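Chemist: A structural model of the following input is requested.
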Amino acid sequence: MKKASKLCMAFYALMIFLNLLPLIPTSLKGIMGLFFITISAVRIGYRDGLITATLWIVLGYINVVFNINVDYRYTMTNMFLGTGLYFFIAHYLGKTTEELKKKNVQLKNEIKTGEKIQTDLKNKVTVIQSLMDTIPSPIFFKDLDCLYIGCNQAYEEAIGVKEKDIIGKSPYDIYDVELADIYNKIDHELLANADVQKLVYETVVTYADGSVRNIILNKGIFTDERGKPMGIVGVFTDITDKKEIEILKQDVVEKKRIIDEILEQEKIKTEFFSNISHELRTPLNVLLGSIQLLERYSEDDIYGSSQGKVMRNVSIMKQNGYRMLRLVNNLIDITKMDASAFEIHLRNYDVVSIVEEIALSVSSYMESKGLQLVFDTEVEEKIIACDEEKIERIMLNLLSNAVKFTPTGGTVFVGIYQQEDSLLIKVEDDGIGIPSEKQEEIFKRFCQIKDLFSRQHEGSGIGLNIVKALVEMHEGTISVESQINKGTTFTIQLPIKTVEEEAAACKSLSKQDLVEKISVEFSDIYTTSSLSIENKALEKYID
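Modeler: Reported below is the predicted structural model:
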């Protein structure tokens, strides 16, 4: 401050000295006045400029008054003209200088404010970047041209590229073309659709370490304070571990299901073998009882007088022999099926004739059981490729089931129909029926519907499984419809096609063969009462 005051005093002293110096011409002093006023107004300020102008004018009048080397007329003229000029220059330059100083101060303040804002912004960016780097999920930013403008440390580690190396790059510079096409398409769709602010989709990404990760990619638009879109932000959410856990859970559930199925199969097998034991024991006991009675007849030598009783025992032995044969045949067949050694031999037969002959052959047997058999066909003849023996077995099994589960006075219906390229064979009864929840299970091996089986309704639980297998070997299907206490309908659908051979075969079953097959398939149909009566008669005779 003192230094400035000294300079100011020296400035004014110099100005006074030069103005009062006689050696300097008046014209030069006028120019010098302009110089000093300009310097004062520009360097010091508006007020000092006016003071300098006033002082210079006063010094001019002093020169005139004291006649210091001046031309009075010329000097007075210049003084009047100069006074206005001096004050104008002092006023203009002073005001202008002060305005410039104010603007300069304002500019300096704005620069300081801008520097502070920039520093704060830089600090905020540093904080945000630090926070982003602590986030384990990879994050990236793109501009409106879909070029990268930044990312966090997790993204750097994921793709194996530093942030400075991805800025200004596109997805094609980082990912393979196929994945880059997907990303680029989604980015442009997001930017083009103003109604969509966020997109979420699942993708697979190969990380820099070679690991393949399942990713949920969230992409959204980020905007400025006015809501104008600035670019795209994307966040990776790694769900690989979650997926693996889900797979493990599914695997555990699947293994548990398999274990439960195995346990259920083991339970079914245990029940099956228990039932098989009963199925074998029952006819064996009957056979042994009949043999013992025959031995007694032989010992007592009463064959001649008890011929009727002997024949009844022979019939019982034969029926139970057939029953055991049927069971053994079924066991052998399922063993062959498991070993893929069971074969069918297709030839061209009139399947209508086969089914009709079987139905008519068992009609008398059904009548003896108090049942009525109704046969109807819409097709008089249909040659198809089939195995005659297996068709016979299928029909006899279904008919024996119908007889077994239909009460006295009931009706069994057999019908044949053509449906486009298929032949339908229906076996329908009005028996006890099958619960709806059990209808799919009856075709499973070893399956028996417990509520349906009693001493009067016995079976091994493998007959329908074999029937289904035989139908499928003919490239057909079998289905069931049933209602409790209303009856059951089995529908077989066989394709109408033939095989190449010299001539279509249409043979008739020999009576003896058919009788034996019927006897085998129907061997387990008998009543407890009939056996009881027979046994009582035998026991009475022995006693």
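
Chemist: from here on, contacts and neighbour counts on C-alpha atoms
Modeler: Noted.

Chemist: now do the strands in the stretch 101-250 of the chain.
Modeler: Under the criterion DSSP state E, counting those that start in this stretch, strands of the stretch 101-250 of the chain are mapped to 139-143, 148-151, 198-206, 212-223, 229-238.

Chemist: my bad, the stretch 401-543 of the chain
Modeler: Shown for the stretch 401-543 of the chain, the strands assigned by DSSP E, counting those that start in this stretch span residues 411-419, 422-429, 477-483, 487-495.

Chemist: a markdown table for the ones you listed, including mean neighbour count?
Modeler: Supplementary listing: those in a markdown table, determined by neighbours: other Cα atoms under 10 Å:
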| stretch | mean neighbour count |
| --- | --- |
| strand 411-419 | 19 |
| strand 422-429 | 21 |
| strand 477-483 | 17 |
| strand 487-495 | 21 |
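
Chemist: now the other sequence, so there's something to compare against:
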Amino acid sequence: MNNREYTIEDLEELLDNIPYEVWMKDKEGRYKYVNKYFSQKIGCSKKKIIGKTDLDIELGKSPVVNEEKVYYEIYNKDIKREKEIILGSILKEMNGEKNIQDAIIENLIHIADKDGEKNYKKYDSKILFELKKKIKADDIAIYLYNRHSNNMSLYIQEGSTKGIFTTKYSFNVFGQFLLNSKLNKIVRNFNGCQTHYLYPIRAKDTLHGMIEIYYKNDDSKHYIGESIIKQISILLGVSLENRTIAKHLKTELIKREDVQKKLEMVIDTVIDIYALIKKKNNMLQWIDINKKCTEIIEWTDKDLIDRSPLELVHADDKEDLKFAVENNKEYKNFVCRILCKSGNYKILSINWSNISNGNIIITGKDITNERELLKDKENLQQAVEVESLKTEFFANLSHEFKTPLNIILSAVQVILSCINNNLESLSLDKLLKYLKGIEQNSYRLLKLANNMIDITKIDGGFYEVEMDNHNIVEVIENIVQSVAEYMNNNKRNITFDTMEEEIITACDPDKIERIILNLLSNSMKFTSVNGKIYVDMDITKDCKNVIIKVRNDGPAISIEDSKKIFNRFTQSENLLTRSVEGSGIGLALVKSLVELHNGKIYVNTHINNGTEFCIELPIRKIMNSTMSPVLNKSINSKVQKYTIEFSDIYTLNQ
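Modeler: Sure, this is the predicted structure:
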């Protein structure tokens, strides 16, 4: 004991100057020792406390300071002596730490609040106030570091000393040291009497600011709570870091909300169609749809909840979209018809794109009016073309009527003139020639009248076909054989060939004859002297149709003309430049007669020489009907019919 370097007085002075309440009691609870801090706390001198119990000095059960509860952290220790046990206790007041902790918790809680930024300063001031009180500093301040300007600016301060803190620290050598140093405290002395303690505020090695503490006199006379200051520095660093992150997040959220509002405005005002659709197990469900789209299709959001998008698609357009759904395909400018609430269909041009999580974005526009305008434009153009064709047709028809009439009248005038001047001036050969001309042109007028009457009946729906089961091969072969002599007399060669000897199908032999004679007449017109005409028959690979081909070795028909020669009032040659006669309604009549048999006619443009007309008729039979024989008409009847059909063929090309 004699080797101690300190005295009992040294220990008591130390205990009197620490911010803890220290006391010792005997086993009866009488105080043996109290330090200065304890006596000041309860308002009694040491002499009045020593030797007395708590009851003797009337201590309250829950000490209150300024109507505020006081919280303690207590350390108890039994000190054993030879004859007695002394109870020792150290009480650490926790109000400051608790208030600081509560303020920091409030600070962190309100970081994400909408008005949290307005309250930061209030919570930080509370922390600073409690810290100043805890460490008994004269003045204390927090500075915030600005990375852009590279300086420290005064944020908040607590204390009454004027001008003790500078408004801004420029980052000179000291600032760079503070920025880069790992030290937790820097001590600065001003004018030899002012001591400032600087504690950097960091988070993740990033400097956010500093705490500056000021004592008027030498700091050795004051208690400095190093640990709590460092803890607060760390917590403030985390808080400031979180504030920065929260601020950036709020800024990004504001930008995102702004962009989203602009996007929604664009979607609602500029884009006709926008919809977000969820795909699950190949089933589609509406997620979002813009206002303009609901206005176009007339369905509300509530109407669409129980309706799949595919339910609204027209049946003819649905399969393509089903394929896209099942195979994750995408479409651009896909035109489809969508059912509206009114029961009408709108025509939409849509883009179908797959995105993440099985979602599909649909954008597009309403092209209903555009299609209607286009259709009106096409109808107008067609009407103009028809009117032009009608004008040309009637000019042609006028020519077709006037030409045979002029020939007939001229021949009659010559004959009458000869009769009036005695028949001796007109030889028998010439008379026969004139009579032949009158006959042929009379047939020509009859053919023209028949065609006009028939096509008018077809347009009016009054034209009838008498369908019955016939061997169409025999029908066609008889027609070809009947005109063979006529062809030979006119120096044309005709050949018939068939791959099938018998094809029984329902048809009207008279209308078939009309069709074939018209095509043969047309072939004769465009076949040169000693040219060849071929009539071939076969059936399609699927055995569903019979094919009749009429081909000549004359000039070929262009692809462009092949698309329009079956139109009403159309010829492949102009009225003023054409080399053969014709009204321009013969092929239109043929097409109508073929269609009355549910068939089709077209020009084969893939052959190298000549022109080939192809007729396809369905092979079908009428139930409960026996096969009818081909009627044997009289020779005179056939000759008259063929003469009528070939009446517009002159010997000019012979």
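
Chemist: just the TM-score for the two chains, thanks.
Modeler: The TM-score (TM-score structural alignment, normalised by the length of the first structure) is 0.64; 421 aligned residues with a Cα RMSD of 5.1 Å.

Chemist: on that earlier part again, can you list the strands of the stretch 101-250 of the first structure in JSON lines and add distance to K450 of the first structure and mean neighbour count?
Modeler: Converted to JSON lines, those look like this (distance: least, Cα to Cα, whole Å; neighbours: other Cα atoms under 10 Å):
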{"stretch": "strand 139-143", "distance to K450 of the first structure": "63", "mean neighbour count": "21"}
{"stretch": "strand 148-151", "distance to K450 of the first structure": "68", "mean neighbour count": "22"}
{"stretch": "strand 198-206", "distance to K450 of the first structure": "50", "mean neighbour count": "14"}
{"stretch": "strand 212-223", "distance to K450 of the first structure": "50", "mean neighbour count": "18"}
{"stretch": "strand 229-238", "distance to K450 of the first structure": "52", "mean neighbour count": "20"}
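
Chemist: dump those strands into CSV; add distance to A13 of the first structure as well.
Modeler: Compiled in CSV, the strands of the stretch 101-250 of the first structure are given as follows (distance: least, Cα to Cα, whole Å):
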stretch, distance to A13 of the first structure
strand 139-143, 66
strand 148-151, 65
strand 198-206, 78
strand 212-223, 65
strand 229-238, 64
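
Chemist: JSON lines for the strands of the stretch 401-543 of the first structure, including distance to R73 of the first structure?
Modeler: Below are the strands of the stretch 401-543 of the first structure laid out as JSON lines (distance: least, Cα to Cα, whole Å):
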{"stretch": "strand 411-419", "distance to R73 of the first structure": "141"}
{"stretch": "strand 422-429", "distance to R73 of the first structure": "141"}
{"stretch": "strand 477-483", "distance to R73 of the first structure": "140"}
{"stretch": "strand 487-495", "distance to R73 of the first structure": "142"}
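
Chemist: quick one, helices of the stretch 1-150 of the first structure?
Modeler: 2-20, 26-39, 46-65, 72-134 (DSSP state H, counting those that start in this stretch).

Chemist: the last one packs against which elements?
Modeler: For helix 72-134 of the first structure, the elements it packs on are helix 26-39, helix 46-65, helix 153-159, judged by 3 or more Cα pairs under 8 Å, 6 or more residues apart in numbering; DSSP states H and E.

Chemist: buried residues in the shortest one, which are they?
Modeler: This means helix 153-159 of the first structure. Along helix 153-159 of the first structure, the positions that meet the burial threshold by neighbour count (16 or more other Cα atoms under 10 Å) are Q153, A154, Y155, E156, A158, I159.

Chemist: with the longest one instead?
Modeler: Applying a neighbour-count criterion of 16+ other Cα under 10 Å, the buried positions in helix 46-65 of the first structure are 46-57, 59-60, 63-64.

Chemist: on that earlier part again, for the buried residues of helix 153-159 of the first structure, give me JSON lines that also has distance to K404 of the first structure.
Modeler: As requested, the buried residues of helix 153-159 of the first structure are arranged in JSON lines below (distance: Cα to Cα, whole Å):
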{"residue": "Q153", "distance to K404 of the first structure": "78"}
{"residue": "A154", "distance to K404 of the first structure": "74"}
{"residue": "Y155", "distance to K404 of the first structure": "74"}
{"residue": "E156", "distance to K404 of the first structure": "77"}
{"residue": "A158", "distance to K404 of the first structure": "72"}
{"residue": "I159", "distance to K404 of the first structure": "73"}
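
Chemist: which of these lies closest to Y322 of the first structure?
Modeler: Of all the buried residues of helix 153-159 of the first structure, Y322 of the first structure sits closest to A158, with 75.7 Å by Cα to Cα.

Chemist: what is the burial count for the residue nearest to the closest one when sequence neighbours are not counted?
Modeler: Beyond its immediate neighbours in the sequence, the residue positioned closest to A158 of the first structure (Cα to Cα, 6 or more residues apart in numbering) is Y207, lying 5.2 Å away. If you count neighbours by other Cα atoms under 10 Å, Y207 of the first structure ends up with 14.

Chemist: so Y207 of the first structure sits right up against E156, yeah?
Modeler: No - in this structure, Y207 of the first structure sits apart from E156 without contact. The criterion is Cα atoms under 8 Å, and the distance is 10.2 Å.
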